[in-house]
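J.: no letters, just coordinates:
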């Protein structure tokens, strides 16, 4: 977990566990990091301080604050952004693949937050300076729609709506192989991979995560999927598809990186795009419905793998496959029927 974050733990099955181990596991931290947070007063149990050796009891409320790393000023930068909606309360960015969303070790500049600050517009402060305005995130190499709050009030309302599953986020993905049926729900908990902290994994003690998949088309070696998030865990779609043996095409981290030339994908790009975003405006209540057509690189890949070259120049190939239909269980279209 990066600096400038906070989280809460309600102790239940964790009863009897040492406080430092409890904080480390829930916060994806090392035991030393957790012990340092406890010693510096950044961990409270039922509103008070405890030692790292404290044994958690059922019903304990543990509040953890991870301060931002010292001495790192987030510098505004003049970086072009594709803004698809904006008013005085919020904006929606169509993020390009390759852009990191917020500053963190190894990426202190060139991020979306740097670019947002460079616009000189107000941003919500609720998430801390390094995450100014962010309501949710996208992976570095995932493109598509992302909401940014300009005011703290909008940030609170949108974050609450997101947690209550009142923000519809649908992604398009190409995965290797074929699902057993046209619909699939993966409901598996996700946490840091205990063997590799740079990856996420299916971990029994992880945070609950559910993704619904609908197959929109079946091609020779791949399936075209629509993914609907019911939670927002890091790398969720990628981890869930990998867990069922059908990794996202081009995903070097979770087993889908082979065959990149066959898929006509550039280096370090996977076929995952946040294409559809729907939510109620935090002030007016108006429904905001935004769509992001496939970027050029993904259109070319889809055209190649589907053997439908006309898709490479189509305004929005997702329309061809019924991506924006509201019927969650619309079945797949066979390539042969196109």
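T.: Sure thing, it's come through. Not measured: the values here are computed from a predicted model.
J.: C-alpha only now, for contacts and for neighbours.
T.: Fine.
J.: tell me the spacing between residue 254 and residue 265.
T.: Remark: distance between residue 254 and residue 265 (Cα to Cα, to the nearest Å) = 16 Å.
J.: residue 276 and residue 171 touch, don't they?
T.: Yes: contact criterion Cα atoms under 8 Å: residue 276 and residue 171 qualify, at 6.7 Å.
J.: for residue 161, which non-adjacent residue is spatially closest?
T.: With Cα to Cα, 6 or more residues apart in numbering as the criterion, residue 161 has its nearest non-adjacent residue at 6.1 Å, and that residue is residue 167.
J.: now do the contacts for the one you found.
T.: Counting by Cα atoms under 8 Å, 6 or more residues apart in numbering, residue 167 touches 161, 277-280.
J.: do residue 196 as well
T.: Going by Cα under 8 Å, 6+ apart, residue 196 touches no other residue.
J.: contacts only, for the residue nearest the centre of the chain.
T.: Computing the C-alpha centroid of the chain and ranking residues by Cα atoms, centre = their mean puts residue 138 first, at 4.4 Å. Neighbouring residues of residue 138 by Cα under 8 Å, 6+ apart: 101, 146.
J.: pasting the second one now:
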């Protein structure tokens, strides 16, 4: 599960140019007016601090803004902001006055973005959220996200107070999220940390990559079971960068099976990445009560589970036992 993701750009030259002009020149797909509005909302930071449009950029500075925000703002300025979409209440596994927990399926985009207006998770839940003038109009209720083809658990805030508190908890790593991932090859060592900075791939802006000057990123993994050429991992995030798990595992030589962006694409019956957020734990933003949720992987994992067979279990830690139980259930369901 990722926090609300950011575009990150490192200034290499153009010392002294105004921030709004710099962004409009380097990212001309968005108008200068859109950048000015985004800056005025406090959504654009320079070295981690909100900036003003007249800020003179300097080489080495890091400029960041929410992924998709500029495109969404263009749409909003044109009168095409988020609209209530098809009812997605069937995805809700927990709800109270402050939060929703949902089990997101594959193929569902979390928040409105270019090419996705009216068909997103948030728009499908708008009727269950409490409007607030303080809430970000482009992302009501969004605390974090999952990639379109990553499945599993997410928490959505129903009120702005709940959203603010959950976002703060996420920043100080009090929201615990665990994934199961099927990958190519056998990681060595079998468990450990992947630590490498992540930023926009300079050769392909649709991808992220391990890059010098990227944002610190840390991923923990354990190998639970292996087969010839494949391994099932338990993965936990300490940070939450865009595509973090997928980028770190690919950089380590073990791309997620089915990943169309960082791996070989569809494989073993997976139409996209075999990555599922199966566990989510956090304290309730209003009551402080500890909440824990789990969700089994979707049915499109079953063909791979049956094809791979028993394999060799190489970890007996509690998280691996739980991951293996869910994977084994898929095998038995298809027997």
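T.: The structure has been received and is ready for your questions. What you see is a predicted model, and the numbers here were worked out from it, not measured in a lab.
J.: quick revisit: quick one: which of the contacts of residue 167 of the first structure is nearest residue 82 of the first structure?
T.: Comparing these against residue 82 of the first structure with Cα to Cα picks out residue 277 as the nearest, at 15.1 Å.
J.: how about the nearest residue to residue 324 of the second structure, chain neighbours excluded?
T.: Nearest non-adjacent residue to residue 324 of the second structure, counting by Cα to Cα, 6+ apart: residue 224, 7.1 Å away.
J.: and the counterpart of the one you found in the first structure, which of the three is it?
T.: Here residue 224 of the second structure is matched to residue 216 in the first structure, going by TM-score structural alignment. For residue 216 of the first structure, the assignment made with DSSP: H, G, I helix; E, B strand; the rest coil gives strand.
J.: the strand or helix carrying residue 148 of the first structure maps to which residues in the second structure?
T.: Per DSSP states H and E: residue 148 of the first structure is located in strand 143-149. Aligned by TM-score structural alignment, strand 143-149 of the first structure corresponds to residues 151-157 of the second structure.
J.: kindly report the same for stretch 173-191 of the first structure.
T.: Counting by TM-score structural alignment, stretch 173-191 of the first structure corresponds to 181-199 in the second structure.
J.: residues making contact with the matching stretch?
T.: Contacts of stretch 181-199 of the second structure (Cα under 8 Å, 6+ apart): 8, 208-223, 226, 228-235, 241, 244, 247-249, 252-257, 274-276.
J.: so which of these belong to helices?
T.: Mapping the contacts of stretch 181-199 of the second structure onto helices (DSSP state H) picks out 244, 247-249.
J.: how about those in JSON lines, adding distance to residue 73 of the second structure and neighbour count?
T.: Below are these laid out as JSON lines (distance: Cα to Cα, whole Å; neighbours: other Cα atoms under 10 Å):
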{"residue": "244", "distance to residue 73 of the second structure": "26", "neighbour count": "24"}
{"residue": "247", "distance to residue 73 of the second structure": "28", "neighbour count": "25"}
{"residue": "248", "distance to residue 73 of the second structure": "31", "neighbour count": "26"}
{"residue": "249", "distance to residue 73 of the second structure": "33", "neighbour count": "21"}
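J.: pretty sure the match of residue 224 of the second structure contacts residue 224?
T.: Yes: between residue 216 of the first structure and residue 224 there is a contact under Cα under 8 Å: 5.5 Å.
J.: ok, the two, which is more surrounded?
T.: For residue 216 of the first structure versus residue 224, neighbours defined as other Cα atoms under 10 Å are more numerous around residue 224 (27 against 23).
J.: now the strands for the stretch 101-250 of the second structure?
T.: 144-145, 151-157, 176-184, 191-195, 198-200, 208-210, 218-227, 230-237 (DSSP state E, counting those that start in this stretch).
J.: what packs against the last one?
T.: In other words, strand 230-237 of the second structure. Strand 230-237 of the second structure sits against strand 176-184, strand 218-227, helix 318-333, with contacts defined as 3 or more Cα pairs under 8 Å, 6 or more residues apart in numbering; DSSP states H and E.
J.: does anything pack onto the longest one? Which helices or strands?
T.: Which is helix 318-333 of the second structure. strand 218-227, strand 230-237, helix 302-308.
J.: buried sites along the helix or strand hosting residue 34 of the first structure?
T.: Applying DSSP H and E as the criterion places residue 34 of the first structure in helix 31-39. Using 16 or more other Cα atoms under 10 Å as the test for burial, helix 31-39 of the first structure gives 31, 33-35, 37-38.
J.: including distance to residue 45 of the first structure, could those go into CSV?
T.: Converted to CSV, the buried residues of helix 31-39 of the first structure look like this (distance: Cα to Cα, whole Å):
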residue, distance to residue 45 of the first structure
31, 17
33, 17
34, 14
35, 14
37, 13
38, 10
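J.: nearest to residue 81 of the first structure among those?
T.: Using Cα to Cα, the buried residues of helix 31-39 of the first structure come closest to residue 81 of the first structure at residue 33, 35.7 Å.
J.: next, the contact list for the closest one, please.
T.: Counted by Cα under 8 Å, 6+ apart, residue 33 of the first structure has contacts residue 24.
J.: if I look at it, how far off is residue 73 of the first structure?
T.: 22 Å.
J.: filter the contacts of residue 167 of the first structure down to just the ones in strands.
T.: Cross-referencing these against strands under DSSP state E gives 277-280.
J.: of those residues, buried ones?
T.: Counted by 16+ other Cα under 10 Å, these give 277, 279-280 as buried.
J.: thought residue 54 of the first structure was touching residue 21?
T.: No: between residue 54 of the first structure and residue 21 there is no contact under Cα under 8 Å: 10.1 Å.
J.: the two - which one has more neighbours?
T.: Neighbour count, other Cα under 10 Å: between residue 54 of the first structure and residue 21, residue 21 has more, with 20 against 14.
J.: helix, strand, or coil at that one?
T.: helix.
J.: residue 156 of the second structure reaches residue 145, doesn't it?
T.: No: using Cα under 8 Å, residue 156 of the second structure is not in contact with residue 145; the gap is 9.2 Å.
J.: compare these two (neighbour count), which wins?
T.: More crowded of residue 156 of the second structure and residue 145, by other Cα under 10 Å: residue 156, with 25 against 22.
J.: what is the neighbour count of residue 313 of the second structure?
T.: Residue 313 of the second structure sits with 16 neighbouring residues when counted by other Cα under 10 Å.
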